[in-house]
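J.: based on what follows, work out the 3D shape:
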Amino acid sequence: MTYRDLDVWKLSLHFVSDVYKLTANFPKHEVYGLSSQLQRAAVSIPSNIAEGSGRKSTKEFVQFLYIAKGSLLEIETQLEIAKILNYIEEIGVNLETIKRLRSMLNGLINKLENNQC
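T.: Coordinates of the predicted model:
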């Protein structure tokens, strides 16, 4: 099994696309600000899942999954900021995907940590 077989990786790829579509509607002055931060954090999620899966140990893989989870929480906060700035009306679908990704990452982390013993 490779990272490409992981549902969390597949969903995170779709989430990257969603974030890029969302930020395309942000004001132009945010191109190097909030838009860029959201995009980089989104790309970080599947990238860290893939990179971690290629590491030598399960412990290292788990570390990269925690980094992916951190990026997810970063996005959640940045979407709240975008809402406050009136760049988006609601977080809506994105929040549901974030919750799903968080749950999937937590499940994978728990599975890997429990199999390590």
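
J.: drop to CA atoms for contacts and neighbour counts, all remaining ones
T.: Noted.

J.: residue 16 touches residue 40, doesn't it?
T.: No - between residue 16 and residue 40 there is no contact under C-alpha atoms under 8 Å: 9.1 Å.

J.: ok, these two, which is more surrounded?
T.: residue 16 (20 against 16; other C-alpha atoms under 10 Å).

J.: without its sequence neighbours, what residue ends up closest to the more buried one?
T.: Excluding its sequence neighbours, the residue lying closest to residue 16 (C-alpha to C-alpha, 6 or more residues apart in numbering) is residue 42, at 5.2 Å.

J.: next, count neighbours for that neighbour.
T.: Neighbour tally, residue 42, other C-alpha under 10 Å: 25.

J.: likewise residue 36?
T.: Neighbour number of residue 36 under other C-alpha under 10 Å is 14.

J.: for the comparison step, fold the sequence that follows:
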Amino acid sequence: MNIAEGSTGNCQAEFRKFVGYSLRSLAEVVTCLHKAKLRGYIDEETFQSSYKQAFDLMNSIAAFRNTLNPPSK
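T.: From the prediction side, this is the model:
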């Protein structure tokens, strides 16, 4: 949702910022996965599957962000 919101902006620097927000939001999801596992809401198999998906997505988003022009100084 962060990427979609950022795509409505007027410049690439703003879009890049929202892509960064999406990475931080995904890190929050990973934290929630750990908490869910520790509290017994999800089993190890669900945790591992979801964690791998989040890890792969995080790498994809980071690679995408690296293709965008860096913010101007």
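
J.: report the TM-score for the pair.
T.: Laid over one another, the chains give 0.85 as their TM-score (TM-score structural alignment, normalised by the length of the second structure), with 69 aligned residues with a C-alpha RMSD of 1.4 Å.

J.: against the second structure, where does the longest helix anywhere in the first structure fall?
T.: Identified as the longest helix of the first structure according to DSSP state H is helix 58-84. On the second structure, the counterpart of helix 58-84 of the first structure by TM-score structural alignment is residues 12-38.

J.: mind checking the SS state of the residue nearest to residue 16 of the first structure?
T.: helix (DSSP: H, G, I helix; E, B strand; the rest coil).

J.: same deal with the one 5 residues further on?
T.: When the structure is reduced to helix, strand and coil (three-state DSSP), residue 47 of the first structure reads as helix.

J.: contact partners for it?
T.: Not one residue lies near residue 47 of the first structure by C-alpha atoms under 8 Å, 6 or more residues apart in numbering.

J.: element containing the counterpart of residue 61 of the second structure in the first structure, please.
T.: Alignment note (TM-score structural alignment): residue 61 of the second structure maps to residue 105 of the first structure. Residue 105 of the first structure belongs to helix 92-116 when assigned by DSSP states H and E.

J.: that helix vs helix 58-84, what angle?
T.: If you take axes from the mean of the first three to the mean of the last three C-alpha atoms, to 10 degrees, helix 92-116 of the first structure sits at 160 degrees to helix 58-84.

J.: what separates helix 92-116 of the first structure from the chain centre, distance-wise?
T.: With C-alpha atoms, centre = their mean, to the nearest Å as the basis, helix 92-116 of the first structure stands 10 Å off its chain's centre.

J.: other SSEs contacting it?
T.: Applying 3 or more C-alpha pairs under 8 Å, 6 or more residues apart in numbering; DSSP states H and E, one finds that helix 92-116 of the first structure makes contact with helix 7-23, helix 58-84.
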